[in-house]
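A.B. asks: With the input below, show me the fold.
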Amino acid sequence: MPDLSDIGAAVIGTGFIGAVHLSTLRRLGIPIIGVLGSSAARGADRARALGVAKAYGSLDEMLADPTVQVVHVTSPNVAHYPQVRAILAAGKHVICEKPLAMTSAQSAEMLAMARASGKVAAVCYNTRFYPLNQHAHGMMKAGDLGDLRLITGHFHQDWLAKETDWNWRLEAEEGGPLRSVSDIGTHWVDLTNFITGQKPVAVMAELATFIPERQKPLGPVETFTATKGPTETRKIETDDAATILLRYGNGGLGMLSTSQISHGRRGLLSWDISGSKASAAWSAEHPEELWIGHREAPNQVLLRDPSLMNPTGAAAAFMPGGHPEGFADTWAAFFRQVYGDVARGGRGEGSTWATFQDGHHEMLFCDAVLASAARGAWVDVAQG
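C.D. replies: Down below sits the predicted model:
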C-alpha cells in the first residue's frame, strides 16, 4: 500500500457528509490541510468544531494552496459543476459527492475535463465498498451467478417523512429536479451496475410528491436533524418516492423503488439478483450477510469474513470475520483505494471506485426517469 501521509487533502462543505469525509481522512492518516464552508464565518466556526486547523475564505484561496493535492466536494449539488471545473483547472485531484451535477450537460463537460486533466476524479458511491457487495461483484465477474435475468430492490428512508422535515435537497434549485431518485436511487443504480456489469438501457418511471407543502426553517438546519424555530410554508415539486421498471442491455429486467417518506426505514438499501446459474441478495440493514440461492443445492448465507471471500471482497474488508463493519468502513475502503491511486499516479487495474463516467451515466439515467414520468412511457437511457 502506498504511503498516503504525504498527500494533502481539503474538504469543501462542513455538514453531515463533510464531517464523514474528515473523520475518514483522519482514520487513514491523510493530512487535512483545511476546509471551506458556505461562508467564511461558517467555515471558521465549523473548522473549530471539527478540529481542523485551517478554514479557507474562498475556493480560490484553497486552490492556490500548493500543499493541497486532493479536494473533496461535499457541497450542495448546485455547486458541484463550478467547483469541480475550478479544481481540475487548478491541477488538483477531486472526489465529488453524488449526484455529479445538476444536469447531464454539466456532467458531460465535467467528464471531458477530468479525462483531459489526467487527474484522479472519483464520485462518492461508497455503497460499492461494503465488502460483500465487492464480493458479489467478483462472483458475477467470475460467472458464479450466470447472466443477469432479474434484479429487484429499493432504497427507502424516513428522514423526510413529515411536513416539518426540511433539507436543501427538497428544493429543485439546490438539488435538481429529482430528489429521491437522484439522491438515493442513483446509489442503488450505481451499485447494481457495478455488481452485475450491466446498465439499464430503458426505464418506465412514476414519481410521487406525497407532501406538496413543507415548513422551511428560517434559520440553518443540518442534514438528518430536526427543524427548530420559526418556519415558512414552501411548495415542494421534487419526488418523495418513485417506482421504476428497468430493461438491461443483455435482456435482463429490473424493478426499483425509492422513498424518503417510509417511516422506520433509516436507510434500507437492498438488491436481489436472479442469475441464470444462481441468485444472490443483500441489504444494508444486514450488511454482514450475503444470501446465495441455489436450485439443486442448499442455499447459503455468507457472513463477511475475508478468509472466506473472493479477492475482490476481501480487499475491501478491514476486520476479520466476527468483527462487524458498517457505513463508516465503506468510506475508509473507498478513500484508501482512491488515495492509493493518487499516490500511484492513476487508476489501478483492480480499482473499483466510481469514475466520472459512472457519475455521468447516473445523470443520463435521471434524464430518462424524468422523461418517462412526464410521458408515462418507456424511455431509452442515453449512452455517453
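
A.B. asks: Please make it C-alpha for all contacts and neighbour counts, starting now.
C.D. replies: Noted.

A.B. asks: and Ala241, what is it in contact with?
C.D. replies: Applying CA atoms under 8 Å, 6 or more residues apart in numbering to Ala241 gives the contacts Ser180, Val181, Leu207, Ala208, Thr209, Phe210, Ser257, Thr258, Ser259, Gln260, Ile261.

A.B. asks: Mind giving me the ChimeraX command for buried ones among these?
C.D. replies: To isolate the buried ones among the contacts of Ala241 in ChimeraX, judged by 16 or more other CA atoms under 10 Å, type:
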select :180,181,207,208,210,257,258,259,260,261
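
A.B. asks: okay, the contacts of Ala241 in CSV with secondary structure next?
C.D. replies: Converted to CSV, the contacts of Ala241 look like this (DSSP: H, G, I helix; E, B strand; the rest coil):
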residue, secondary structure
Ser180, helix
Val181, helix
Leu207, strand
Ala208, strand
Thr209, coil
Phe210, coil
Ser257, strand
Thr258, strand
Ser259, strand
Gln260, coil
Ile261, coil
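
A.B. asks: Now tabulate the contacts of Ala241 in TSV and tack on distance to Val73.
C.D. replies: Listed next are the contacts of Ala241 as TSV, based on distance: CA to CA, whole Å:
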residue	distance to Val73
Ser180	20
Val181	20
Leu207	28
Ala208	29
Thr209	28
Phe210	31
Ser257	28
Thr258	25
Ser259	25
Gln260	23
Ile261	27
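
A.B. asks: Do a quick rundown of the strands in the stretch 101-250 of the chain.
C.D. replies: 121-123, 148-156, 200-208, 213-217, 231-235, 241-248 (DSSP state E, counting those that start in this stretch).

A.B. asks: can you name the farthest residue from the center of the chain?
C.D. replies: Largest separation from the mean C-alpha position in the chain: Glu296, at 36.7 Å (CA atoms, centre = their mean).

A.B. asks: Can you classify that one by secondary structure?
C.D. replies: coil.

A.B. asks: mind listing what it touches?
C.D. replies: Glu296 neighbours (CA under 8 Å, 6+ apart): none.

A.B. asks: which one of the strands of the stretch 101-250 of the chain is the most hemmed in?
C.D. replies: Most buried of the strands of the stretch 101-250 of the chain, by mean neighbour count (mean count of other CA atoms under 10 Å): strand 121-123, with a mean of 26.

A.B. asks: who's in contact with it?
C.D. replies: Residues from elsewhere that reach strand 121-123 (CA under 8 Å, 6+ apart): 93-98, 100, 114, 338, 353-356, 358-359.

A.B. asks: Let's see this one next, to set against the first:
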Amino acid sequence: MKVIHIGIIGTGFSAKAHIEAIRRIPYLHVIAVAGSSLEKAQQIASEYGIPKAYGNESELIQDNEVMAIHNCTPNYMHYAINREVLLAGKHILSEKPLGMSSEQTEELAQLAKDYKGVNGVAFNYRHYPLIAEIKHQLRMSAYGKVNLVYGGFLQDWLLHQTDYNWRLEPKYNGASRAIADIGSHWCDTVQYVLGKKIVRVFADLKVVHPIRRKSIEKAYTGAIGSEPVYEEIPMETEDYGSVLVHFEDGIQGVFTISQVSAGRKNKLFFEIAADKRSLAWNQEKPNSLWIGHRDRANQELLSDPRLLSDSAAVLSHYPGGHHEGWPDALKNMLIDFYTSIRDKEANESTEVRSFADFKNGHQVMKVVDAILESHQTQRWVIIK
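C.D. replies: Okay, the predicted model is just below:
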C-alpha cells in the first residue's frame, strides 16, 4: 500500500491532534512540520520524530516529498496558506474557517473547482458513528418529516474576565468569535445530518465581558506577595449568541452558542423533532442516542457496530461498550479524506464521501457572515 507523505503547518493543539490521529492510520506518514519559527517546528519535530522542520510554511509547501498538507495555523493565516497550497496543486485539509470572510472563502471555493487535488475542512463532528446513524435514519424517513431542530454548543473556557487568548482579537480570529469558532461546527453538523442547508437567520449576540483583563506576564515576578499585572482590553467579538434558523424544506430551528457557560466544556448538542419521534445527541456523551416517543417508552441506542446501519458501523472501530470519542471522530475524518486521495491517485471512481470540502466551508462562512449582519441590523438575513 502506497504511503502518503504529509506536512503539518502549525505547532499548537490542532497540529498535535492531527499528528496523533494520522499516526493511527498505517499508510499515512508525517514527514515535515512548519511553525511560526524554526525553533518551534524543531521542537515538535523532535517530540514526534518528524524528519523535517521548516521555519515557514512556503518551504514546506514547496517540498516535493510532501503530498498532502494539513493547515493547523491560527485563523488569520488560513486563507493565504490554503490559497498557496491550492495553487501548488497539493492535497489540502484545513482547519476551519477557510478564511476570515466569505469573500476569501468564495475565492478558495472557486479555485478548488478546477483543482486536481482533494480539499477538505476539519468539521470533524460529522464523523461520529451515531451522527452517521441519525443521518441514515432521517434519509430513510424512519421518523417521518422533520419539523424543528434546537440545540447549541456550550463551553466555559472564557467565563472569567481574566481569561484571555489570541481568539479574542479580531485581527487574528476574525469579526466573529463564538459563532465562527464553535457555532460553525453546530451549523455544519446539523446541516450534514439533515441534508438541508440553512437559508435564513435571525441573530442576537452578546459580549458578556466588554473589557477583559490580559495578564502582562513579564510584569509578574512570581515572588511571594507579587500580584499579576493586567492590561485592560476592549472586546469586539461575542461571548454568546442565540440564532433562529430556517433550513430548506421548511424546517425551523434555534441554537445557542456560548463560551461563558460554567461547567460546560465542549457540549455540542441538538434535538430533532420529527412527526413520529424525536432524536437527541450530545457530543460530551457521544456513544448514546436518545429516541423519544409519544405513546410508548423512550429509547436509548448505544453505539455498537452490531446495532448500527452499515454507514454508521464502519465508523465504529471497537465492540459495543468500548467508548469512542473526539479523537476517534478526527481519525474517521482522516480515513475518509485519505481514502478519497487514494482513489483519485489510482484513477478509481470515488464514492460520495462524508468529509466537508471547501464548498461546504464557504457555505458555513456565509452563514456566519449572515449571522453577524442579522445581529447588526436586527432583522432576518437570507443566505445568498
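
A.B. asks: How alike are these chains, TM-score-wise?
C.D. replies: Scored against TM-score structural alignment, normalised by the length of the first structure, the superposed chains reach a TM-score of 0.93; 372 aligned residues with a CA RMSD of 1.7 Å.

A.B. asks: rewinding a little: any idea which of the strands of the stretch 101-250 of the first structure gets closest to Ile292 of the first structure?
C.D. replies: Ile292 of the first structure sits nearest to strand 148-156 of all the strands of the stretch 101-250 of the first structure, at 13.9 Å, using CA to CA.

A.B. asks: Give the other helices and strands that that closest one contacts.
C.D. replies: Applying 3 or more CA pairs under 8 Å, 6 or more residues apart in numbering; DSSP states H and E, we find strand 148-156 of the first structure packed against helix 186-196, strand 253-259, strand 268-275.

A.B. asks: now the helices for the stretch 51-200 of the second structure?
C.D. replies: Listed in chain order, the helices of the stretch 51-200 of the second structure (DSSP state H, counting those that start in this stretch) span 57-61, 75-88, 102-113, 129-139, 170-173, 178, 184-194.

A.B. asks: ok, back up a step: Met110 of the first structure: which of the contacts of Ala241 of the first structure is nearest?
C.D. replies: Closest approach between the contacts of Ala241 of the first structure and Met110 of the first structure, by CA to CA: Val181, at 21.0 Å.

A.B. asks: surely Tyr230 of the second structure meets Arg213?
C.D. replies: Yes. Counting by CA atoms under 8 Å, Tyr230 of the second structure does reach Arg213; the two are 5.4 Å apart.

A.B. asks: From His78 of the second structure, how far out is the counterpart of Met102 of the first structure in the second structure?
C.D. replies: Here Met102 of the first structure is matched to Met100 in the second structure, going by TM-score structural alignment. Distance from Met100 of the second structure to His78 of the second structure, counting by CA to CA, to the nearest Å: 8 Å.

A.B. asks: Quick check on these two: which one has the bigger neighbour count.
C.D. replies: Met100 (24 against 21; other CA atoms under 10 Å).

A.B. asks: Quick check: chain neighbours aside, which residue is closest to that one?
C.D. replies: Nearest residue to Met100 of the second structure, sequence neighbours excluded (CA to CA, 6 or more residues apart in numbering): Gly174, at 5.4 Å.

A.B. asks: Trace the one you found over to the first structure, please.
C.D. replies: That one, Gly174 of the second structure, aligns with Gly176 by TM-score structural alignment.

A.B. asks: Same question for Gly35 of the second structure.
C.D. replies: Match for Gly35 of the second structure (TM-score structural alignment): Gly37.

A.B. asks: Quick check: closest non-adjacent residue to its match.
C.D. replies: That would be Gly43: by CA to CA, 6+ apart, it lies 3.8 Å from Gly37 of the first structure.

A.B. asks: Quick check: which helices or strands does the one helix or strand that neighbour maps to pack against?
C.D. replies: Assessed by DSSP states H and E, Gly43 of the first structure sits inside helix 40-50. Applying 3+ CA pairs under 8 Å, 6+ apart, one finds that helix 40-50 of the first structure contacts strand 32-36.

A.B. asks: Against which helices or strands is the strand it packs on packed?
C.D. replies: Contacting strand 32-36 of the first structure under the criterion 3+ CA pairs under 8 Å, 6+ apart are the following elements: strand 9-12, helix 16-28, helix 40-50, helix 59-63.

A.B. asks: Would you tell me which of the ones you listed gets closest to Met139 of the first structure?
C.D. replies: Among these, the nearest to Met139 of the first structure by CA to CA is helix 16-28 (28.1 Å).

A.B. asks: Count the residues that sit near the match of Gly35 of the second structure.
C.D. replies: With other CA under 10 Å as criterion, Gly37 of the first structure counts 25.

A.B. asks: does it really touch Ile12, like I thought?
C.D. replies: Yes. Counting by CA under 8 Å, Ile12 is a contact partner of Gly37 of the first structure at 6.3 Å.

A.B. asks: Ala49 is in contact with the residue nearest to Gly37 of the first structure, correct?
C.D. replies: No. Counting by CA under 8 Å, Gly43 of the first structure sits too far from Ala49 to count as a contact (9.8 Å).

A.B. asks: If you count surrounding residues, which of those two has more?
C.D. replies: Neighbour tally, Gly43 of the first structure and Ala49, criterion other CA under 10 Å: the higher count belongs to Gly43, 23 against 10.

A.B. asks: Contact partners for the more buried one?
C.D. replies: Shown in contact with Gly43 of the first structure (CA under 8 Å, 6+ apart): Thr14, Val35, Leu36, Gly37, Ala55, Tyr56, Gly57.

A.B. asks: Dump those to JSON lines, plus distance to Trp188 of the first structure.
C.D. replies: As requested, the contacts of Gly43 of the first structure are exported to JSON lines (distance: CA to CA, whole Å):
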{"residue": "Thr14", "distance to Trp188 of the first structure": "25"}
{"residue": "Val35", "distance to Trp188 of the first structure": "29"}
{"residue": "Leu36", "distance to Trp188 of the first structure": "29"}
{"residue": "Gly37", "distance to Trp188 of the first structure": "29"}
{"residue": "Ala55", "distance to Trp188 of the first structure": "34"}
{"residue": "Tyr56", "distance to Trp188 of the first structure": "34"}
{"residue": "Gly57", "distance to Trp188 of the first structure": "36"}
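
A.B. asks: which one of the residues you listed is nearest Gln134 of the first structure?
C.D. replies: Thr14 (29.3 Å).

A.B. asks: distance of the closest one from Gly43 of the first structure?
C.D. replies: Here the criterion is CA to CA. By it, Thr14 of the first structure lies 7 Å from Gly43 of the first structure.
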